[in-house]
Structures are given as C-alpha cells and as structure tokens.
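Novice: fold the following and give me the result.
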Amino acid sequence: MLVAIVGRPNVGKSTLFNRLTGQRQSIVEDTPGVTRDRVYGEIEWNGRVIPLVDTGGYVPHSSERFEAAIREQVEIALDDADVILLVGDAETGVTDIEQEMADRLRATDTPVLMVANKADNQERRWAASEFYELGLGEVYPVSATNGIGTGEVLDALVEALPAPPEETPHDRTRIALIGTPNVGKSSLVNALLGFDRSIVTEVSGTTREAVHSVVQYGDREIELVDTAGLRKRAKIKENVEFYAALRTERAIRTGDVSVLIIDATVGLRNQDIRVLKQAEQHKNGLVLAVNKWDLVEKDTKTAQRYTDYFHQILQTMTYVPIVFVSAVTKQRVYKMMDTALDVADERAKRIPTSDLNDVLQAAVEENHPPTYRNAYVQIKYMTQVRTNPPVFAFFCNHPKGIRDSYKRYLERKIREAFGFQGVPITLAFKQK
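Specialist: Okay, the predicted model is just below:
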C-alpha cells in the first residue's frame, strides 16, 4: 500500500507531506524544485497506517537534468501508488503542467484526489473550483500550512484505499534482501533457490511489489523477499536507484529480518548506511552480508580487517553480525540464512524479569545514573514488555534524567548478558 504526492514545483507538496505525517522530514523552501528525492513517511488516520511518499516537482519536457530526474521519480511513484494526491496551487490556478498531469492520470486506474493547496482564505477556496476542469472528480481545497481541509482529504484517502488484507497467521520468517542496485541480491536468492532446498511457492511480484519466494529451509518455512526483482521500463533511463529504494522501503516494512547486501569490492557507502539505519528504525533484525568475497585478495586477517572497518563506520551498530559471502561460488550463502534465522530467534526472545533485574542491579552499582535537577535518579526495576521487536521498560523516579549515554550503557549491559545479536532493542523509561 502506498500513497504518492505529486505535482509541479512549489505548490506545497512537502508542506502537505509534513502536515499529513505530523513531521518535518521534507525540506520546505520557497524555491521551485527543492525536493529532488523521494521522502517517505506514514499517515495514521482512522485506525489505518498508510505509507506516504513525497516526490520532487513535476516539470514536463524540461531539459534541465535534475528536473528530468524529478519527472522520472514522479513516473515511478505513479506506477507504484495505490492512491495519488495531485497537488495544485489555489492561488495560481490550473496551469499547462496540471493539464498534462491530469491527462496522464486519467489514463490510469489508480484513484486520484485533486488537492488545491494554499486555500487559506475564502476567496481562494472558491477559486479552487477551477481544478474541476481537470476531470479528476472532487476537488479538496486545503491549506497545508495551517491544516485547513486536511481532515477531509484524509477521510477521502482512507475511503479510496483498497481494504487492508486480512492477516493470516503463519510461522514463516520474512527475510528481505536489501541494498543498492548491482550488489548481487538476486544472485544470492538464486543461489539459495537453485540448490536442493524445496521451493514451496514462488509468486512473481506485480509491478508494485518485490519478488517473494516461500522456501522450506530445514524444518522452517522462510519467505524470501528479493527487492531487486524489478521489471525494466524504457522510460526509466536514469535514477534506477529511486525505483529500487521504493522496493527496499516496502520490504523493510514487511520483513522480520533485513539482510543488507554490500559489494566487497566497493565497501560500505553512504547509501548502504542509510538503508541499514532505515531498517534499524523499523526495528527489523539486521544482518550485513558482504557479497563478491571471491573477488577480494585475502590473507588470514582480511575478514577481521573488514569487520574492524565496518565497526569503525557503524559504531552504534556493532551488534549487527557480518557474513562474507559469494553468490558465484555459493560460499557461506547458507551461513547467511542461518545467521538471519538466528537473528529472528533473538528478536523473539523473552528474558525473565528476575534475570533482567539482576543485570540491572549490577549495572547500576557499577555505574550509577547521573543526578537530575540535584536529585538522585533511582531505577527501581525493569521488565520486558514485548518481543518482535524486544522492548524493555524501566521504572524510575526521574525518567527525563536518563541521558542517552546512560541508555547506551544499559543497552550494552543487556546485550552482554543476553545477546540479542542483530536485533535493535528499545528502552522505555517510565515514572515510578
């Protein structure tokens, strides 16, 4: 499920995105074309959680390079969206660009909501009726800056979305192979599926999904998600990375464990780090798989040097296990899967409260929390309140007095005592 915001530059798409998601993730500036990349967020409305993507400004037929790239992003979003929010400017009215976009949108089966932004007074709300001439149905005048009319848009949006699929209980572990293009994600999947592992079901994804394969692996059923399973499209000439990013974002949302594939001959790039942190924010289990290991000249210490290099860059994510693999030689591809399953098991682990408090007591005696407003911070006890992903609640007299450095200290003590390799854990501090 995905909702895409599209429109020409400087109509307030990013302001609307920030309003609907309740955050300030998109850059807002009174300059056309500031939003050059997609930005992802979530809408929560009437019990639904809806992924939302903000695109760059749509500028048809521009020869300027970044505007051509923006057009491609918009085309990608249009192809992937379940509902499209076409944003216009109630102050300037309908332009040739909106006419062209409306022609493009009327040719699709995807529901389109026409949003006339900047309708922050009665005169502009009346002027918004001009957008009816685009033939896209109801027009929703809004002011993204102050929130006027956004409730009506959200109601219409929820109504236009397909019904959420019924969750059927199953014992499958969902493992998503994520990463930048051309690092060997599909080759690793093929290496796994091409052996004597039994393929139970294989369903080719639609244009809106990655490719899913359900595999019997030992005594466990695994759902592999290959985010590289993309159909080539002639109109996507540049920015294939944006297309892959959309698949990656969806795979992360639905997965239990994300295996980030990187190219051993290239190393860890900024884009890889962003993807890994995105998976961490979604509380996926995490594994780092270094592919094309067969192309690296090695001695007995090469793997350790690579590991030290990764840990130096990732620092706060040294809990992520690293596996060196080769899709070509099939080296350690099964170890990669075994590691991912171990991480899934760690993610589902529950620790007895008595064991947790033994560790807490020892940690506090070794390093007491700093004072808060000249008062001692006392952590009374802790307990695990959920699994998949694990969340630990700490009860204390001054929750605001627990600084980030002390939270990291407690997390380290939990990991030293109980493992949780590859698993992001959440520490919540409550008043007692």
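Novice: switch to C-alpha atoms for all contacts and neighbour counts from now on
Specialist: OK.
Novice: now the residue lying farthest from the centre of the chain: how far from residue 419?
Specialist: Of all residues in the chain, residue 374 has its C-alpha farthest from the mean position, at 40.8 Å, by CA atoms, centre = their mean. Noted for residue 374: a distance of 35 Å to residue 419, by CA to CA, to the nearest Å.
Novice: can you pull out the helices in the chain?
Specialist: 13-21, 65-80, 96-106, 122-127, 150-160, 185-193, 240-254, 270-281, 302-314, 333-347, 353-366, 404-418 (DSSP state H).
Novice: deepest of those helices, which one?
Specialist: Sort those by mean neighbour count, taking mean count of other CA atoms under 10 Å, and helix 13-21 sits at the top with a mean of 23.
Novice: and this one, so I can compare the two:
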Amino acid sequence: MVSEQPRLRIAIVGRPNVGKSTLFNRLVGKKLALVDDTPGVTRDRREGEGRLGELHFTVFDTAGFEDVIDDSMEGRMRRQTERAVQDADVVLFLFDARAGVTPLDLAFARVLRKIDRPLVLCANKAEGKEGQIGAAGAWELGLGDCIHLSAEHGEGMIDLFDSIVEQLEARGIDPFPDDDGAGEDEAEEAFDPDADVPEDPGKPLRIAVVGRPNVGKSSLINRLLGEDRLITGPEAGLTRDSISVVWDWQGREVKLFDTAGLRKKARVESKLEKLSAGDTIRAVKFAEVVILLIDAVQGIDRQDLVIADRAIYEGRALIVGFNKWDAVEDHNAALVALKEKLDIHLPQVRGLPVVTLSARTGRGLDKLMPAALDAYRKWNRRVPTAKLNRWLATAIERHPAPAVSGRRLRPRYMTQVKARPPTFALFMNRPGELPESYVRYLMNGLRETFDMEGTPVRINLRKNENPYTDD
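Specialist: Now for the predicted structure:
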C-alpha cells in the first residue's frame, strides 16, 4: 500500500571514504551498499528504506563530494550528490573524526550553507580517544552542533534520531506522519522470487539490466527515466554496485536495477571488482526479468553468453537488447547473424526475445517494456494438468523415449509444480536413465506448444510412485 503522504527523505553526504555507505547500511538494516577502503566506491545515488527508532524514511547514499565543477567523472558525481541534497528533506553531513576537518570538508560545508535544508552534522568514526579529539574540530565547519557516531559499531544512533527529529520540528515538519508504507522493506526482504504467486502480485516489476562494461546500461535507464539519474560517461566500469530506481511505466510500477559490468572472471583481480560482480549476481537473483544489453557494433562476445547463462541458471525471464543499433550499417544482415548466434549458443532458451535499440537516441525503446512484460507473462505461465498430459501423450507417440539395456523408458505422467520459471515434474520408470537429449525434446515441445518461447523451462524427473509399474 502506498502512503498518502510522501515518506521522509534523508541524504547522507560527505567527502569520499568517511563512512557514508556504512551508515546507509546501518539505517536500512542490511548490506545494500558496497563498502571498501578504496575512496570513491559509491558513484551513483543509492536509495533504501531506512528506520531509526519510530522514524521511517527513504535514505540516499551518495558519491563522495569532490571540489570540481567540470565534466570529469568527479564533476558528474558531484552533480549527482547535489541533486540528492535538493531532493532530500534532511541532510546528514558526515566527516571522518579520525582524520579531523579537511579542506574538502570545509569546501563542502560552504556549499551546504547555501542550501536551505535541515542539516545534521555528524562526526563519524568518533569512537576512541583519537576520534573524540578529531570531532572537537567540527566548529570550523560553521554548521552548528555536531553529534558523534560510529556507523560501523552502531554508536550514537539515539543522538542521530534526536537530532533529526529536532531539525524537522524546528522547520514545522511532522517527523511521524501516518505512513502506510512503513514495513515495506521488511516485506520485500521476505519476498521469495521463486514463490508461486499470481502474475501480477501487486509489487513493482523488478527488472535488472546486465551486460559487459560500457555497453550503455546506465544510459539506457536514464533514457527510460527521462533524466540523468545515473552517472554515465566514456569510462568503462563507472557503475560499481547495483542501483535500484523506481519508475512508473504506463501506470505500472517498475523497479529498475542498474548493475556493474561483468568482465571475464580471469580478469577480475581487485577485491572491489569482486564485490561489484557479486552485487550484480544478487541483482539477477532478485530480478524477475533480466535485460541482457549487448553492444550491437561489437557483436556477441563469449562473456555475453556467460552472463545470459547465469540468468538462465537463476531461472529469470530473459530478453536481449542490442544497443547502439543506430551505429550498425546493415540492419537486416546484422540481426539475422546475431539471432543465429544466440540460438546456437543458447539452445536451452531458443527463441529469446530480441529488441534492437539506441540508448543514445531513444530509438526502439518503445518496444523494450512490451517485450519485458511479455517475457514476464510467459515466465508466470501455468498449464492445466489435463492439457499437459494430453500433450505428453502426443509427444511420446510422435517420438517415443528410447530403450536402455533392452528395456523401454516410459514417461507416464506430468504436472506443473511451480511457475517463475515454469517447472514440471515428469513421473516415469528409471528416471536416472532418460537421456538429456530427450529431456531437451520435451522442453522444446513445451515452449512451442504452450507459448513459452525464450523462457527457462525446468523438468524434474521422478520415479513412479507405484512400484508395480516399473516396466
């Protein structure tokens, strides 16, 4: 249920590596944001549903502030942070108490003093004698009283709660409006993506955009949203963690996940890139539909197939988007070649839906969401047992199961045990001896007959329950 009043919005800001993502994870109650000692891990604004005592709110984790205003990566990150501040009701300004107040902290404080927003100054990492000494220099920032925190250890959370409430009440803002949306984060955490639920469960449709680095994933999402919500640029690997953005498409709520580009495993060396890759895999597991974005100019790479295979393994609905289509010369020949390669290398999902598009110009984007919804519909497909077994009898009559060691294998009965993806149980004698080629024959027949082209289909082989029907 959606709250009638907008939920309170809190932005966490500060220079790089002061603990913003650690505090974000503390407030949302789970490790959503990547945390590493490397400065600048967070580059895009990440949103989560936070809670502090009786206070429920949406919290923004932001990129570390840099004192530049050009079109460099740091300048683009700064603009994203400033936009988050403008969108927030309360700003939490963190500085590192162990390092003390730095020139960059002072530069950011000058910016924040010009913005009319309730602000709470926080000295993070203030545990211990060194932190206490560093926090004492907060007066240099000219932002009023400072609270002492340890986001890592959870210290100072009561003081943070009191300060936020005090700032809101001083502005005449009710910190505790009636919020029917409270607890949605717990409900989302408990949601099982493999559970058997109706096609439209009333939750946002979760779509993850995945692919190799620099294929245009963030640009695609920005084009769909109609705003520069995610940082983009020519640098490969700009996105480091999975960022979710809620979007309304023709009255349907959609949660889009932008993910870090996945390189070949042998090339992933740094701890941070391993964390980013793990975060992308988690986004795939949590998604319902996965859009594999491929650079149409470069063509299909082995890594694209590895990513597709991972989405299929996780049982997600999958569609392929060929981006940069405006730069392809012979469209017809290129599309035929690309589709043939997909069918050859991904026979387990033959007939994958394909959309040609350009995130730069917007060409073809009108076909993307209809394709995603169609894939989602097929992913939720349910086949009545009677119809399923009539089909099975016809399939066996057309192509009988082989004999093994002179004894005929006899598939007898099939039922669908779940959807998302469509999963079937096939009861037969000696299930361990049925060749994989025959299982593929049945899978392809199911897809073709029951409109599940391009959908992962699973068949679980089970032994007849009646011991007297083995032969």
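Novice: pipe the helices of structure 1 into JSON lines and attach distance to residue 6 of structure 1 per row.
Specialist: Converted to JSON lines, those look like this (distance: least, CA to CA, whole Å):
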{"stretch": "helix 13-21", "distance to residue 6 of structure 1": "7"}
{"stretch": "helix 65-80", "distance to residue 6 of structure 1": "7"}
{"stretch": "helix 96-106", "distance to residue 6 of structure 1": "9"}
{"stretch": "helix 122-127", "distance to residue 6 of structure 1": "20"}
{"stretch": "helix 150-160", "distance to residue 6 of structure 1": "15"}
{"stretch": "helix 185-193", "distance to residue 6 of structure 1": "30"}
{"stretch": "helix 240-254", "distance to residue 6 of structure 1": "15"}
{"stretch": "helix 270-281", "distance to residue 6 of structure 1": "23"}
{"stretch": "helix 302-314", "distance to residue 6 of structure 1": "35"}
{"stretch": "helix 333-347", "distance to residue 6 of structure 1": "37"}
{"stretch": "helix 353-366", "distance to residue 6 of structure 1": "49"}
{"stretch": "helix 404-418", "distance to residue 6 of structure 1": "38"}
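Novice: of these, which approaches residue 384 of structure 1 most closely?
Specialist: Among the helices of structure 1, the nearest to residue 384 of structure 1 by CA to CA is helix 353-366 (6.9 Å).
Novice: in structure 2, what range does the closest one match?
Specialist: Under TM-score structural alignment, helix 353-366 of structure 1 corresponds to residues 385-398 of structure 2.
Novice: the matching stretch vs structure 1, mean deviation?
Specialist: Following the fit onto structure 1, the mean deviation recorded for stretch 385-398 of structure 2 is 1.1 Å by mean CA distance after the TM-score superposition for structure 1.
Novice: please compute how far that stretch lies from its chain's middle.
Specialist: Stretch 385-398 of structure 2 has its C-alpha centroid displaced from the chain centroid by 39 Å (CA atoms, centre = their mean, to the nearest Å).
Novice: follow-up on the earlier one: okay, the residue farthest from the centre of structure 1 and residue 397 of structure 1: tell me how far apart.
Specialist: 13 Å.
Novice: closest to residue 41 of structure 1 out of the helices of structure 1?
Specialist: helix 13-21 (6.2 Å).
Novice: all strands in the stretch 1-150 of structure 2, in order from the N-terminus.
Specialist: In the stretch 1-150 of structure 2, the strands defined using DSSP state E, counting those that start in this stretch lie at 8-13, 46-52, 55-61, 90-96, 119-124, 146-148.
Novice: need the ones you listed in a markdown table (columns: distance to residue 79 of structure 2 and mean neighbour count).
Specialist: A markdown table is the format used below for the strands of the stretch 1-150 of structure 2 (distance: least, CA to CA, whole Å; neighbours: other CA atoms under 10 Å):
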| stretch | distance to residue 79 of structure 2 | mean neighbour count |
| --- | --- | --- |
| strand 8-13 | 12 | 24 |
| strand 46-52 | 14 | 22 |
| strand 55-61 | 14 | 23 |
| strand 90-96 | 16 | 25 |
| strand 119-124 | 19 | 25 |
| strand 146-148 | 26 | 21 |
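Novice: for residue 433 of structure 2, find the nearest of these.
Specialist: Using CA to CA, the strands of the stretch 1-150 of structure 2 put strand 46-52 closest to residue 433 of structure 2, at 49.0 Å.
Novice: which bit of structure 1 covers the closest one?
Specialist: So strand 46-52 of structure 2 sits over no part of structure 1, by TM-score structural alignment.
Novice: what sits up against that strand?
Specialist: With CA atoms under 8 Å, 6 or more residues apart in numbering as the test, strand 46-52 of structure 2 has contacts from 27-29, 33, 56-62, 157, 161, 184-185, 243-245.
Novice: ok, now stretch 329-338 of structure 1?
Specialist: Taking CA under 8 Å, 6+ apart as the rule, stretch 329-338 of structure 1 contacts 188, 191-192, 289, 294, 323-327.
Novice: ok, stretch 216-230 of structure 1 next?
Specialist: 171-178, 181, 185-186, 189, 197-200, 205, 207, 210-215, 244, 247-248, 251.
Novice: restricted to strands, list those.
Specialist: 173-178, 198-200, 211-215 (DSSP state E).
Novice: what subset of the residues you listed is buried?
Specialist: By neighbour count, with 16 or more other CA atoms under 10 Å, these hold 173-178, 199, 211-215 as buried.
Novice: quick check, nearest of the ones in strands among the contacts of stretch 216-230 of structure 1 to residue 256 of structure 1?
Specialist: Using CA to CA, those come closest to residue 256 of structure 1 at residue 174, 5.1 Å.
Novice: how about the closest one, what's its partner in structure 2?
Specialist: Under TM-score structural alignment, residue 174 of structure 1 pairs with residue 206 in structure 2.
Novice: now residue 303 of structure 1
Specialist: Aligned by TM-score structural alignment, residue 303 of structure 1 pairs with residue 335 of structure 2.
Novice: cool, and residue 282 of structure 1?
Specialist: Residue 282 of structure 1 maps onto residue 314 in structure 2, by TM-score structural alignment.
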